[in-house]
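J.: sequence first, predicted coordinates after that:
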Amino acid sequence: MAAKTKPSPPLTAEMPVAAAIRAILRHNLEAMLAHQELARDGADIEGVHQMRVALRRMRSALSLFRAVLDRAQALAWREQMRELAGQLGRARDLDVFIDEGLADTAGKLPLSGEAALRELALARRAQVYASEVRPMLESDSYRHFCAEFPRWIEQGIEVTEPKPNPEIGSETGSQTGFGTGVETGPHRARGKGARKLARPILASARKLLDKQERRVLDAGTAVNRHDAPAMHQLRIECKKLRYAAEFFRPLFTDMGEFIRCMKGIQDLLGVMNDLALTQGLLDDLLSNTPEDRDLQRFAGALIGWRSYHFHRLLEDFDNRWEALVAARRPWWD
């Protein structure tokens, strides 16, 4: 499943780190909100997809900048976003299964059962949108997130100079977001933390990209291609590097070329993930039709088809990995 290049937040090289964090979070929050009605309607699968991507990107940004953020607040927001994205997960899995898995084999397998399986999947998709997606969008948790997280973006990352009186804590105190469990009052970074937040983003971006690149290299160098957990971890680290590269794309020339190079390995790892999900989806869809032999045979053939496609791609893993390793790092210039 090919990944699409996302628009980048409006960063400039001289922008302070604190302002850059706010710009990145604000940019992706706006993307999430822009797709919530599409997700609610369900007619366009990009609604749920783009909401989940935006939530993952915001979680990744909080993780990327964790050294300069209030640890407890950032962790609480990341956990809340993980839960929200998780509630959209089954809908997204079914969307991919129908739009890509079934579409890929349409009319290609000489077996009956294709139409019946598609009907089952569409019915389950409608059920999941009604029982999981729309209730999530109407939940107190989501409404409170939409109210409190923007406030935290604007007020929760604040730079101040150290105060001479150590007895003075937070001058304004913390305000707890209603129903969120997340403290949304200002986090006033002091001393070393304040200096880091006040520095221009360019040098920090280089260090953060280097750090995440090392994580990718550690996960992928000499990886056992048949070790599913290891390949899954590589997929996660590649995704984090991709997000970081997109966050900082405006700061470096030709970052787009590096991102395009990453797609080669990400496409392969994405197919691997889709294949793992397909087996579970089929088990769920066919759990109430054990006697339908046509459906069972077609499902088995579908798994075989997708497995063959993945293993053909896997033969090119070394080439794709070497291309990524050799790709020019624009942030090194």
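T.: In hand now; what should we look at?
J.: only C-alpha atoms for contact and neighbour calcs from this point on.
T.: Will do.
J.: and the strand or helix carrying residue 210, how far out from the chain middle?
T.: Using DSSP states H and E, residue 210 sits in helix 201-220. In terms of CA atoms, centre = their mean, to the nearest Å, the gap separating the centre of helix 201-220 from the centre of its chain is 18 Å.
J.: which strands or helices does that helix pack on?
T.: For helix 201-220, the packing partners by 3 or more CA pairs under 8 Å, 6 or more residues apart in numbering; DSSP states H and E come out as helix 17-34, helix 228-247.
J.: check which helices and strands the last one is in contact with.
T.: Translated: helix 228-247. Under the contact definition 3+ CA pairs under 8 Å, 6+ apart, helix 228-247 sits against helix 46-64, helix 201-220, helix 255-285.
J.: quick one: contacts of the shortest one?
T.: Spelled out, that is helix 46-64. Identification of contacts with helix 46-64 by CA atoms under 8 Å, 6 or more residues apart in numbering yields 21, 24-25, 28-29, 31-33, 35-40, 42, 69, 74-75, 77-78, 81-82, 85, 88, 91-92, 208, 240, 243-244.
J.: can you say which of these are buried?
T.: Buried subset of the contacts of helix 46-64 (neighbour count, 16 or more other CA atoms under 10 Å): 21, 24-25, 28-29, 31-32, 35-36, 38-40, 42, 69, 74-75, 77-78, 81, 85, 88, 91-92, 208, 240, 243-244.
J.: what's the closest non-adjacent residue to residue 302?
T.: residue 105 (7.3 Å; CA to CA, 6 or more residues apart in numbering).
J.: can you list the buried residues in the helix holding residue 210?
T.: Those would be 201-202, 204-206, 208-210, 212-213, 215-217, 219-220, for helix 201-220 by 16+ other CA under 10 Å.
J.: got another one to weigh against that:
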Amino acid sequence: MHISQPLHHVVGRDIVLDEPLAGLRDAERAVVACLIMFHRKKVRPDLEPAFLRLGRRNQVLVLRLAALLRIADGLDYSQNQMTQIADWEGDSDDQRSTLYISGAGAEENARRAAKKADLWQDVGFGKMQIVALEHADMPPAPEATPEPDESSHALAREDVGGYRVSVAASDGLAVMGRRLLRSYFRQMLQEERGVRSDDSVEPIHQMRVATRRLRAILQIIRIVAPEREVRYFRRELQQLARALAPVRDADVFLEAVQDYATNRPEPAAPELGMLLDALHTDRDAAYARALAYLDSERHARFKHDFATFMTDPGEGWQPAVRVRDAAGSIIWQHYEGLRAYEERIDLETALEPQIETLHETRIAGKRLRYVLEMFGDVNDMATPVERVLKPLVATQEYLGSLQDIAVATHYIAALEAQHGTLHTDVASYQGYRQSAQAGLLEEFPRRWSRLLSEPYRRDLAQVLVLL
């Protein structure tokens, strides 16, 4: 069993969700999982799959129980179990209450419990004051183990993203898959907040990355997961990514045009400003469509259903298949999927007409990358996995630059078809991008041969040996 002190609440949550608990129904087990998750640090119910799968009544129950549990946890911050509740006073008129405690370490425990009473107030119980009574004859409490500082508001809106899932080769593939789904689903939900606020272009990008990783995980665990559900969720994630794609394409193109306009030797002509205006208009329209999708009943239903899927190891799952039973063949099959493009890419002819094939190659490379990253934390595989990831990621990013140029070329061609001959400044920008494309294409044979080489395959085989 993997124990992580900083993430012990996550580990505990995962144990409850992945192991049968006698006498508890699925929803009740999800309630327990939420209480474990919410007793520590900031409470983020809208990011927790176990919470999202619950009905409204159980969600209210979870928050109320968590409010009590957080105070109780603070009352034993000194971990000596000597705190006693001496008295309690409540005022129903102004919704204020005071809890009096005594015992060794009561003063420190009172401070901690008062800090963790944030959720008590957030769920509508009113303000809680906790007072430590003085007892001169009480022995001093042992020094408490410090914890990271937490926000004064329990229902916080900040987060650090997904967390790493540590597994062993002997763990079940289904268990690892569900834990990875919970991690990246949490990250996707966090990025959705940023997409809605639209303060930065990065959340759109990272949310799309999260959807791709989730689809990759579903594809990997399809041999141990219910087939119909896997197909459904992969389809929904693909639809979500498509809803966000036009916004991301516009963001990338806008950044490139703005960079070109800023770094030109002479000021950009007004006509280039017209290109920027067109991009901003299209971006605004694409963003409005993306928001409409995020606000749709379809998306809300998907999030609830997906949360249930990854927190309920019910019928259709195959728990007996271990990571080491399948990881090797999964990794090598994805490499074979990438290497198959060796027959489709003709290095003896011009590569520009083969841009679409290069884009498909990039997608195959992404799939291999996600698989390697998924299994990268198994045992002590970080170093050998990093050795094969480094050239793969570099090639993927390089091919991404080519794809960005292809998107820009198609956009400008569409503008020309709509408005007729474009201003020479736009044509100059188009020539600039095409020149950059030619330079990038010259690099492809060298990068591609590295991924097809015998040393690379040997490094990849070493990863399989460690399983």
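T.: Here it is on my side, so go on. Treat the numbers as computed from the prediction; the structure is a model and nothing was measured.
J.: what's the average distance of the helix holding residue 210 of the first structure to the second structure?
T.: Mean deviation of helix 201-220 of the first structure relative to the second structure after superposition (mean CA distance after the TM-score superposition for the first structure): 1.4 Å.
J.: contacts for that helix, please.
T.: Applying CA under 8 Å, 6+ apart, the external contacts of helix 201-220 of the first structure come out as 12-17, 20, 64, 230-231, 233-234, 237-238, 240-241, 244-245, 248, 251, 321, 325, 331-332.
J.: could you check the angle it makes with helix 17-34?
T.: Counting by axes from the mean of the first three to the mean of the last three CA atoms, to 10 degrees, helix 201-220 of the first structure lies at 70 degrees to helix 17-34.
J.: what's the angle between helix 201-220 of the first structure and helix 46-64?
T.: Inter-element angle recorded for helix 201-220 of the first structure and helix 46-64: 100 degrees (by the same axes, to 10 degrees).
J.: can you put the helices and strands packed on helix 201-220 of the first structure in JSON lines and add distance to residue 48 of the first structure?
T.: Below are those laid out as JSON lines (distance: least, CA to CA, whole Å):
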{"stretch": "helix 17-34", "distance to residue 48 of the first structure": "9"}
{"stretch": "helix 228-247", "distance to residue 48 of the first structure": "18"}
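J.: those: which one's closest to residue 97 of the first structure?
T.: Evaluated over those, closeness to residue 97 of the first structure peaks at helix 228-247, with 18.9 Å, by CA to CA.
J.: could I get the buried residue list for that closest one?
T.: Those would be 231-232, 234-247, for helix 228-247 of the first structure by 16+ other CA under 10 Å.
J.: and of those residues, the nearest to residue 119 of the first structure?
T.: Ranked by distance to residue 119 of the first structure (CA to CA), those are led by residue 232 at 30.6 Å.
J.: that closest one corresponds to which position in the second structure?
T.: Using TM-score structural alignment, the partner of residue 232 of the first structure in the second structure is residue 359.
J.: then residue 278 of the first structure?
T.: In the second structure, the residue matched to residue 278 of the first structure (TM-score structural alignment) is residue 408.
J.: near its match, how many residues? Count them for me, please.
T.: Using other CA atoms under 10 Å, residue 408 of the second structure has 21 neighbouring residues.
J.: ok, and the closest non-adjacent residue to it?
T.: Closest residue to residue 408 of the second structure apart from its sequence neighbours, by CA to CA, 6+ apart: residue 253 at 6.3 Å.
J.: ok, now how distant is the counterpart of that neighbour in the first structure from residue 277 of the first structure?
T.: Matched to the first structure by TM-score structural alignment, residue 253 of the second structure sits across from residue 97. Shown here: residue 97 of the first structure relative to residue 277 of the first structure, a distance of 9 Å by CA to CA, to the nearest Å.
J.: which ones are touching the nearest residue to residue 269 of the first structure once chain neighbours are set aside?
T.: Leaving aside its chain neighbours, residue 269 of the first structure sits nearest to residue 235 (5.9 Å; criterion: CA to CA, 6+ apart). Applying CA under 8 Å, 6+ apart, we find residue 235 of the first structure in contact with 266, 269, 270.
J.: ok, now residue 101 of the first structure?
T.: Applying CA under 8 Å, 6+ apart, the residues near residue 101 of the first structure are 278, 306.
J.: ok, so what distance separates it from residue 114 of the first structure?
T.: Here the distance between residue 101 of the first structure and residue 114 of the first structure works out to 12 Å (CA to CA).
J.: residue 18 of the first structure matches what in the second structure?
T.: So residue 18 of the first structure corresponds to residue 174, using TM-score structural alignment.
J.: that match and residue 224 touch, don't they?
T.: Yes. Using CA atoms under 8 Å, residue 174 of the second structure is in contact with residue 224, at 5.9 Å.
J.: quick check: neighbours shared by the two?
T.: Counting by CA under 8 Å, 6+ apart, the shared contacts of residue 174 of the second structure and residue 224 are 317, 318, 319, 321.
J.: and the first one, how far from residue 86 of the second structure?
T.: I take that to be residue 317 of the second structure. In this view, residue 317 of the second structure and residue 86 of the second structure are 50 Å apart by CA to CA.
J.: ok, the second one next?
T.: Plainly put, residue 318 of the second structure is 52 Å away from residue 86 of the second structure if you go by CA to CA.
J.: quick one, which of those two is more surrounded?
T.: Set residue 318 of the second structure next to residue 86 and count neighbours by other CA under 10 Å: residue 318 wins out with 19 against 13.
J.: tell me the centre residue of the second structure?
T.: By CA atoms, centre = their mean, the second structure has its centre lying nearest to residue 187, at 2.5 Å.
J.: contacting residues around the alignment partner in the first structure of it?
T.: In the first structure, the residue paired with residue 187 of the second structure is residue 31, using TM-score structural alignment. Contacts for residue 31 of the first structure (CA under 8 Å, 6+ apart) come out as 50, 51, 54.
J.: 7 Å instead?
T.: Shown here is residue 31 of the first structure, whose contacts under the criterion CA atoms under 7 Å, 6 or more residues apart in numbering are residue 54.
J.: give me the angle between the helix holding residue 210 of the first structure and helix 228-247.
T.: Counting by the same axes, to 10 degrees, helix 201-220 of the first structure lies at 160 degrees to helix 228-247.
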